[in-house]
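*Asks:* could you look at this predicted model? Sequence included:
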Amino acid sequence: MSAAISPMLVRLASERATGALLRDAGTLYLVDGRVVHAESPASPGVDVLLTATGRLPADGWQEALDRAGARRQVGRFLVDSGRLSDGELEICHLGALFDAAFFVLAPASGPTRFRYGAVHWLGPVRPVTADAVERETRRRRKLLEDLWPSPEVDRAPVVRRQAVRSPPVTPRQRAVLELADGVRTPAAISRLLGRPAFHTLIDVRRLAAAGHIATPRAPDPTGPSPAPARVPDVCADPDIALLRRLRDALEAHL
């Protein structure tokens, strides 16, 4: 059995604790030991995912905050007001939760502390178990490592290379390349595109492996360059793969 990514999270889940697990890279919110929300500076929140894509106007989000934020019922307000369906909110919320949790639980995220009783302003949507969060985080780490084992490219500004004889790019990869200006990090690109940060990391690592994006630190000339492993076709579009897993998670709780 694999060691827990966060022993404190496992302990809090067993205690059915309610509050906020805080680390340098973000926060996980728990209610009765289950994860109900996650947020990280490295990951676009529910607001960005909804407004940057045009699904929800910015003034509609602000209205929800103004009218329901103090009651910690923003999610419920969006549904009751007809701005989102229950399914739309749940899928967006789960996507943002797993995305942020990936960064919160990163190995270099610093010390962990817990603030008992803290509650997030979004309100309850779809809780998930701590086991599910750890399992998905572990799966994502392996996927990125298999694609291109150079994690430095995840955090540093990325720059486009004039690749010669490199494979063609997909439309979603082209959108990332157009924003790779040597100043923007993958997190900044994610916010501009209104996409989960992990999806952008997949595109960035694939582009780096194909020679379209420069990695922040050049490989040791005396050693072999990292060789990306073959990834099953089911992961070719992270949006489709994520939606399938979110669908399965929703059905498992019905």
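*Replies:* Thanks, I have the structure now.
*Asks:* C-alpha only now, for contacts and for neighbours.
*Replies:* OK.
*Asks:* show the contacting residues for residue 58.
*Replies:* residue 51 (CA atoms under 8 Å, 6 or more residues apart in numbering).
*Asks:* if you set the cut-off to 10 Å instead, what comes out?
*Replies:* Residues in contact with residue 58, defined by CA atoms under 10 Å, 6 or more residues apart in numbering, are 47-48, 50-52.
*Asks:* out of these, which are inside strands?
*Replies:* With DSSP state E as the criterion, strands contain none of the contacts of residue 58.
*Asks:* narrow those residues to those in helices?
*Replies:* Residues of the contacts of residue 58 located in helices (DSSP state H): 47-48, 50-51.
*Asks:* isn't residue 86 right up against residue 78?
*Replies:* Yes: between residue 86 and residue 78 there is a contact at 9.0 Å, judged by CA atoms under 10 Å.
*Asks:* quick one, which of those two is more surrounded?
*Replies:* Taking neighbours as other CA atoms under 10 Å, residue 86 and residue 78 compare with residue 78 leading, 21 against 15.
*Asks:* ok so that one is a helix residue?
*Replies:* Yes: counting by DSSP: H, G, I helix; E, B strand; the rest coil, residue 78 is found in a helix.
*Asks:* my guess is it contacts residue 87. True?
*Replies:* No: if you go by CA under 10 Å, residue 78 and residue 87 don't touch, sitting 11.8 Å apart.
*Asks:* now the strands for the stretch 101-250 of the chain?
*Replies:* Remark: strands assigned in the stretch 101-250 of the chain by DSSP state E, counting those that start in this stretch are 113-116, 159-160, 213-214.
*Asks:* deepest of those strands, which one?
*Replies:* Each of those was scored by mean neighbour count; the highest is strand 213-214, a mean of 23, by mean count of other CA atoms under 10 Å.
*Asks:* residues in contact with that one?
*Replies:* Outside of strand 213-214, the residues that reach it under the criterion CA under 10 Å, 6+ apart are 153, 157-163, 176-177, 180, 182, 204-208.
*Asks:* filter those down to the buried ones.
*Replies:* When these are checked for burial by 16 or more other CA atoms under 10 Å, the buried set is 153, 157-160, 176-177, 180, 204-208.
*Asks:* farthest-apart pair in those residues, please.
*Replies:* Largest separation among the buried ones among the contacts of strand 213-214 by CA to CA: 157 and 206, giving 15.8 Å.
*Asks:* go through the strands of the stretch 101-250 of the chain and name the closest to residue 137.
*Replies:* Each of the strands of the stretch 101-250 of the chain has some distance to residue 137 by CA to CA; the shortest is strand 113-116, at 19.4 Å.
*Asks:* distance between that closest one and the chain's centre?
*Replies:* Relative to its parent chain, strand 113-116 has a centroid offset of 22 Å by CA atoms, centre = their mean, to the nearest Å.
*Asks:* so which elements touch that strand?
*Replies:* Using 3 or more CA pairs under 10 Å, 6 or more residues apart in numbering; DSSP states H and E, the elements in contact with strand 113-116 are helix 7-15, strand 19-23, strand 26-31.
*Asks:* the longest one to strand 26-31, inter-axis angle?
*Replies:* Just to be clear, that refers to helix 7-15. 10 degrees (axes from the mean of the first three to the mean of the last three CA atoms, to 10 degrees).
*Asks:* for comparison:
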Amino acid sequence: MTPVRTPHDTVSAALAALADGRATGALSGERGVVHLAEGRVVHVESALTPDLGSLLVHSGALTPENWWDAVGRAGAHQRVGRRLVDSGRLAPGALQLCHLGTLFDAAYFVLAHDGPVRRFRPGAVHWLGPVRPVPADAVVRESRRRRALLDRIWPDPAVDTAPLARTADADTGPLPARRGRILAQVDGVRTAADIAAALACRTYHTLVEVRRLAAGGLIVPAPRPAAPAAPVPGRPGAAWDDPDTALLRRLKDALEAL
């Protein structure tokens, strides 16, 4: 399949045009990929957020074996979601709720700050399969609403993606339970996405508390190392895999873990 470059400058502008044309395919930007089916958004992926499988496994909804069995048996047919439901391992409502959460979390990074289009792959179908398609304009609108809310809490978006470090005041005074759990994960290495994955939390909810911690002077972006290490494939924050290699990467990681 030959990649097609769109004439639009930003991902959100390209998404609007593709939605109007009822396009099916994968629209890639700098921070992730938006998957479309007949002009509606069916999935969004970003290396800056935990993926659906990570959240389902870390939350205890599925075992790693459950997840990888579904990926192995149904991924090539783009029916992983259907397989999870038909096997009785996940209720349809639970799948929809978790899927929408990961979709909007990833869309925040891809669309709220927008950015240039890399390419559009017409006809590309995501291996998860359809769960609950969402109108493209609703996804863009919600992404911008989230950005506005986060910016009102703390206007510097660097804490959304950078490794986080505590300040000298981080251990003074009690905090609300969720904020305290997040602060306990801050070690100078983990990003907000790493913390969300470790706690099986929605990324956006984690970002809200991270911004509040930054506004309170309790955390800051960690200093960058002099020689950054190469990104680790498959880990939140790693270099983005194009959608045609994402499934193979996950299968490879699973096999190596056996």
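*Replies:* Ah, there it is. Keep in mind the model is a prediction, meaning the values are calculated, not measured.
*Asks:* next, the TM-score between them, please.
*Replies:* Comparison of the two superposed chains (TM-score structural alignment, normalised by the length of structure 1) gives a TM-score of 0.79, and 214 aligned residues with a CA RMSD of 1.9 Å.
*Asks:* rewinding a little: mean neighbour count and distance to residue 73 of structure 1 for the helices and strands packed on strand 113-116 of structure 1 - can I get that in CSV?
*Replies:* Shown next, in CSV, are these (neighbours: other CA atoms under 10 Å; distance: least, CA to CA, whole Å):
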stretch, mean neighbour count, distance to residue 73 of structure 1
helix 7-15, 16, 23
strand 19-23, 21, 16
strand 26-31, 24, 15
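*Asks:* got TSV for those, with distance to residue 74 of structure 1 too?
*Replies:* Formatted as TSV, those follow (distance: least, CA to CA, whole Å):
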stretch	distance to residue 74 of structure 1
helix 7-15	25
strand 19-23	18
strand 26-31	15
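*Asks:* and these: which comes nearest residue 117 of structure 1?
*Replies:* Closest to residue 117 of structure 1 of these, according to CA to CA: strand 19-23, at 4.4 Å.
*Asks:* list the contacts of the residue most central in space within structure 1.
*Replies:* Most central in structure 1 under CA atoms, centre = their mean is residue 99, positioned 1.7 Å from the mean C-alpha point. Going by CA under 10 Å, 6+ apart, residue 99 of structure 1 touches 38-40, 42-45, 93, 133, 136-137, 140, 196-199.
*Asks:* tell me which of these is nearest to residue 12 of structure 1?
*Replies:* Set against residue 12 of structure 1, the nearest of the contacts of residue 99 of structure 1 by CA to CA is residue 133 (13.3 Å).
*Asks:* sorry, back to before: residue 244 of structure 1: which of the contacts of residue 99 of structure 1 is nearest?
*Replies:* Using CA to CA, residue 136 comes nearest to residue 244 of structure 1 of these, at 13.1 Å.
*Asks:* what's the burial count for the nearest residue to that closest one once chain neighbours are set aside?
*Replies:* In space, residue 136 of structure 1 comes closest to residue 98 once its chain neighbours are excluded; the distance is 7.3 Å by CA to CA, 6 or more residues apart in numbering. Neighbourhood size, residue 98 of structure 1 [other CA under 10 Å]: 27.
*Asks:* so the residue mapped onto residue 98 of structure 1 from structure 2: helix, strand or coil?
*Replies:* By TM-score structural alignment, residue 98 of structure 1 lines up with residue 104 in structure 2. Following three-state DSSP, residue 104 of structure 2 is assigned to helix.
*Asks:* hang on, residue 104 of structure 2 packs against residue 147?
*Replies:* No: between residue 104 of structure 2 and residue 147 there is no contact under CA under 10 Å: 11.8 Å.
*Asks:* who touches both of those two?
*Replies:* Taking CA under 10 Å, 6+ apart as the criterion, residue 104 of structure 2 and residue 147 both touch 111, 204.
*Asks:* now residue 91 of structure 2: closest residue in space that isn't a chain neighbour?
*Replies:* Closest residue to residue 91 of structure 2 apart from its sequence neighbours, by CA to CA, 6+ apart: residue 85 at 5.9 Å.
*Asks:* over to residue 214 of structure 2?
*Replies:* Counting by CA to CA, 6+ apart, residue 214 of structure 2 lies nearest to residue 220, which is 6.2 Å off, once chain neighbours are set aside.
*Asks:* so which of the contacts of strand 213-214 of structure 1 are in helices?
*Replies:* Per DSSP H, helices hold the following members of the contacts of strand 213-214 of structure 1: 153, 176-177, 204-208.
*Asks:* thinking again about what came up before, can you tell me how far the residue nearest to the centre of structure 1 is from residue 37 of structure 1?
*Replies:* Noted for residue 99 of structure 1: a distance of 11 Å to residue 37 of structure 1, by CA to CA, to the nearest Å.
*Asks:* quick check: neighbours shared by these two?
*Replies:* With contacts defined as CA under 10 Å, 6+ apart, the residues shared by residue 99 of structure 1 and residue 37 are residue 93.
*Asks:* corresponding residue for the residue nearest to residue 91 of structure 2 in structure 1?
*Replies:* That one, residue 85 of structure 2, aligns with residue 79 by TM-score structural alignment.
*Asks:* and its match, how far from residue 246 of structure 1?
*Replies:* Noted for residue 79 of structure 1: a distance of 19 Å to residue 246 of structure 1, by CA to CA.
*Asks:* more neighbours, the two?
*Replies:* Neighbours of residue 79 of structure 1 and residue 246, each counted by other CA under 10 Å, are more numerous for residue 246; the result is 18 against 15.
*Asks:* so that one makes contact with residue 88?
*Replies:* No: between residue 246 of structure 1 and residue 88 no contact is recorded; they are 11.4 Å apart, counting by CA under 10 Å.
*Asks:* residue in structure 1 matching residue 213 of structure 2?
*Replies:* Alignment note (TM-score structural alignment): residue 213 of structure 2 maps to residue 207 of structure 1.
*Asks:* contacts only, for that match.
*Replies:* With CA under 10 Å, 6+ apart, residue 207 of structure 1 has these contacts: 147-148, 160-161, 166-169, 173-174, 176-177, 201, 213-215.
*Asks:* now do 8 Å
*Replies:* 169, 173, 213.
*Asks:* and what of residue 193 of structure 1?
*Replies:* By CA under 8 Å, 6+ apart, the contact list for residue 193 of structure 1 reads 52-53, 175.
*Asks:* of the residues you listed, which is the nearest to residue 114 of structure 1?
*Replies:* Out of the contacts of residue 193 of structure 1, the member with the shortest distance to residue 114 of structure 1 (by CA to CA) is residue 52, at 31.7 Å.
*Asks:* burial count for the closest one?
*Replies:* Residue 52 of structure 1 has 17 nearby residues by other CA under 10 Å.
*Asks:* return the residue of structure 2 aligned against it.
*Replies:* Aligned partner of residue 52 of structure 1 by TM-score structural alignment: residue 58.
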